[in-house]
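# Next comes the sequence, and after it the predicted model I'd like to discuss.
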Amino acid sequence: MPGSPTNPVPRPSSPRTGKAAALLDTVLPRPRGSRLVRLYVGLYLFGAGGALLIAADLGSSPWDVLHQGLSRHTGLSVGTWSIIVGALLMLLWIPLRQRPGLGTISNVVVVGLSVDATLWWLPDPEAGGLGLRAAYLAAGIVVTAIATGCYIGARLGPGPRDGLMTGLAARGLSIRAARTGIEVSVVVFGFLLGGTVGVGTLAFALAIGPLAQVFIPRMRLREPE
């Protein structure tokens, strides 16, 4: 009899149940508010940190050296190339067996938009001279390291670039060694394409690994919220 204890009325299945739902929840989990805030604040800050380095004009971050070089050859903006490169980098996750998450997909889009938006409103440091440009440079490096810890700490999936770092770290390299090796390789390729390289690029490449190693464990969410 329908509805009896021995023959209960079947409940409508949830749209996110079963094997397909388990896969969907892995890639696009249902995060709570604080995680989303941490994720998107971190992604915006990451783009803002890159914009600070570009505006300082003392040498961009390694990835933005690449994006600038590509931009010079195509006319597309630095932020647009950040989105394109991020999407292409996810193909390199396959041999590292990295799984994308909401943070990964969001990173591909939000960071590029943040770079272009921040460059639009950021005051030109030229009026403040070398001192203000140096301040932009230092702030850009620190903000990028904090942002890395922030969005990785949200545990919603690393960005496409940081997925390479964490994937290599899972195979025996330290975060410092993995990040620094990636940044140095990218800046060489970007320079060959005509990207802007300077003292800021060197400072970023050498400092971001140690700073990321400091901030990532301190900003990681240890308990589900």
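Yep, that arrived.
# From now on I want contacts and neighbour counts done on CA atoms only, so please keep to that.
Noted.
# To which secondary structure element type does residue 224 belong?
When classified by DSSP: H, G, I helix; E, B strand; the rest coil, residue 224 comes out as coil.
# and the gap between it and residue 126?
Residue 224 sits at a distance of 45 Å from residue 126 (criterion: CA to CA, to the nearest Å).
# go on, residue 87?
34 Å.
# ok, residue 224 and residue 126, which is more surrounded?
Set side by side, residue 224 and residue 126 give different neighbour counts by other CA atoms under 10 Å, the larger being at residue 126 (13 against 9).
# let's bring in a second one:
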Amino acid sequence: MALLGNLRHRPARRLTRLFAGLVLYGVSMAMMIRSGLGLDPWDVFHQGLARQTGLSFGTVTIAVGALVLLLWIPLRQRPGLGTVSNVVVIGLVVDATVALLPAGLPLPVRAGLLLGGIVANGAATGLYLGARLGPGPRDGLMTGYVARRPGRSVRLVRTVIEVTVLALGWLLGGTVGVGTVGYALGIGPLTQFFIPRFAVPPAPVPTDPPRAAPGATAPGAGTPVPAEPTEPAPRVGTPVPAEPTEPAPRVGTPVPTAPTDPPPRVGTPGAEPPHASGAGRPGPVSGATALQGFGGDPR
């Protein structure tokens, strides 16, 4: 079960990218082989070891893969489904593609095969590593070191590994071509370019639900927590009753004045003429009296 990894998160998408990447990886290797312009650095290393030990190329390839897996231990890398599938699928696809591609092609066609093979190999690496189901034995060195040293880029680490392996293979007697150098210098930047574009996002980390208050039930887990009773809000459009007030007098209504004694008739003994004393004319209304009906303060 450990080899399968966590397939519960987008299993179809991850498996599709894994095997599509491995098939494309095998096709890209066959394109480089048919170009005849140089092997990739790891194959140069395998070739040099085979010449020095007398073992077959395939035997050396398997032995180197096993030794590289031992280097995973200090890097804390774990094999996955992609690790096992890398060994099986790529080898079968390389043999089938080499059998389909003709040999002895013109130099421009071979150069196109070499260039296309290098670019396709970078895309294939991004596809199968982006599935997050485990790297191949040799790619695990890169991913493990980058994981342990976050400040290092994939481009730098992959280029250093490829150039180092290429130098060792050349010292052991391996054949180095223009395609070998181009692969060693180009595969690092290509891998860094394609991995983020093909990577499947990791599964979201579950978070703890908020704790409910003592005596209350969490939302969705049972009976909702009852809220405190509140007075119902008035409906929209319902007029709010105002406090009763005294009706204001209408404008134009005469203000009642205090009753006065009727003036004496003219000709009555002891009476003065009405215009002489001013008793026959109504007196002016004071401001204090006018404000009494509107609630004004007379003082």
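Done, it's in. The structure presented is a predicted model; accordingly, all values stated were derived computationally and were not measured.
# Leaving out the residues flanking it, which one is nearest to the most centrally placed residue in structure 1?
Centroid-nearest residue in structure 1: residue 159, 4.0 Å away (criterion: CA atoms, centre = their mean). Nearest residue to residue 159 of structure 1 in three dimensions, chain neighbours excluded: residue 104, at 4.4 Å (CA to CA, 6 or more residues apart in numbering).
# Residue in structure 2 paired with the one you found?
Taking TM-score structural alignment for the superposition, residue 104 of structure 1 sits opposite residue 83 in structure 2.
# from memory its match sits against residue 134, does it?
Yes: applying CA atoms under 8 Å, one finds residue 83 of structure 2 in contact with residue 134, separated by 5.3 Å.
# Pick out whichever of these two has more residues nearby.
Applying other CA under 10 Å to residue 83 of structure 2 and residue 134 shows that residue 134 carries more neighbours, namely 26 against 22.
# Map that one onto structure 1.
Residue 134 of structure 2 maps onto residue 157 in structure 1, by TM-score structural alignment.
# which SS class is its match?
coil.
# So it sits against residue 108, correct?
No: using CA under 8 Å as the test, residue 157 of structure 1 is too far from residue 108 to be in contact (11.6 Å).
# that older thread, name the helix or strand for the match of residue 104 of structure 1, please.
helix 81-100 (DSSP states H and E).
# mean distance, the helix or strand that comes right after that helix to its aligned residues in structure 1?
Next along the chain after helix 81-100 of structure 2, taking DSSP H and E as the criterion, comes helix 107-130. Superposed on structure 1, helix 107-130 of structure 2 shows a mean distance to its aligned partners of 0.5 Å (mean CA distance after the TM-score superposition for structure 1).
# likewise stretch 155-162 of structure 2?
When structure 1 is overlaid, stretch 155-162 of structure 2 sits 0.4 Å from its aligned residues on average, using mean CA distance after the TM-score superposition for structure 1.
# List the contacts of that stretch.
Stretch 155-162 of structure 2 has contacts (CA atoms under 8 Å, 6 or more residues apart in numbering) with 41-42, 142, 145-146, 184-192.
# nearest to residue 153 of structure 2, of the residues you listed?
Using CA to CA, the shortest approach to residue 153 of structure 2 within these belongs to residue 146, at 6.8 Å.
# Residue in structure 1 paired with that closest one?
Checking TM-score structural alignment: residue 146 of structure 2 goes with residue 169.
# could you measure the residue lying closest to its match once chain neighbours are set aside against residue 186 of structure 1, distance?
Nearest residue to residue 169 of structure 1, sequence neighbours excluded (CA to CA, 6+ apart): residue 175, at 5.6 Å. Separation of residue 175 of structure 1 from residue 186 of structure 1 (CA to CA): 17 Å.
# who has more neighbours, these two?
residue 175 (22 against 18).
# Identify the residues contacting the more buried one.
Residue 175 of structure 1 sits in contact with 165, 166, 169, 209, 212, 213, where contact means CA under 8 Å, 6+ apart.
# Neighbour-wise, which one of the residues you listed leads?
Among the contacts of residue 175 of structure 1, the one with the most neighbours (other CA under 10 Å) is residue 165, at 24 neighbours.
# That one looks like it's in a helix, true?
Yes: under three-state DSSP, residue 165 of structure 1 falls within a helix.
# Against residue 86 of structure 1, how distant is it?
When residue 165 of structure 1 is compared with residue 86 of structure 1 (using CA to CA), they lie 14 Å apart.
# how about residue 182 of structure 2, what's its match in structure 1?
Aligned counterpart of residue 182 of structure 2 in structure 1: residue 203 (TM-score structural alignment).
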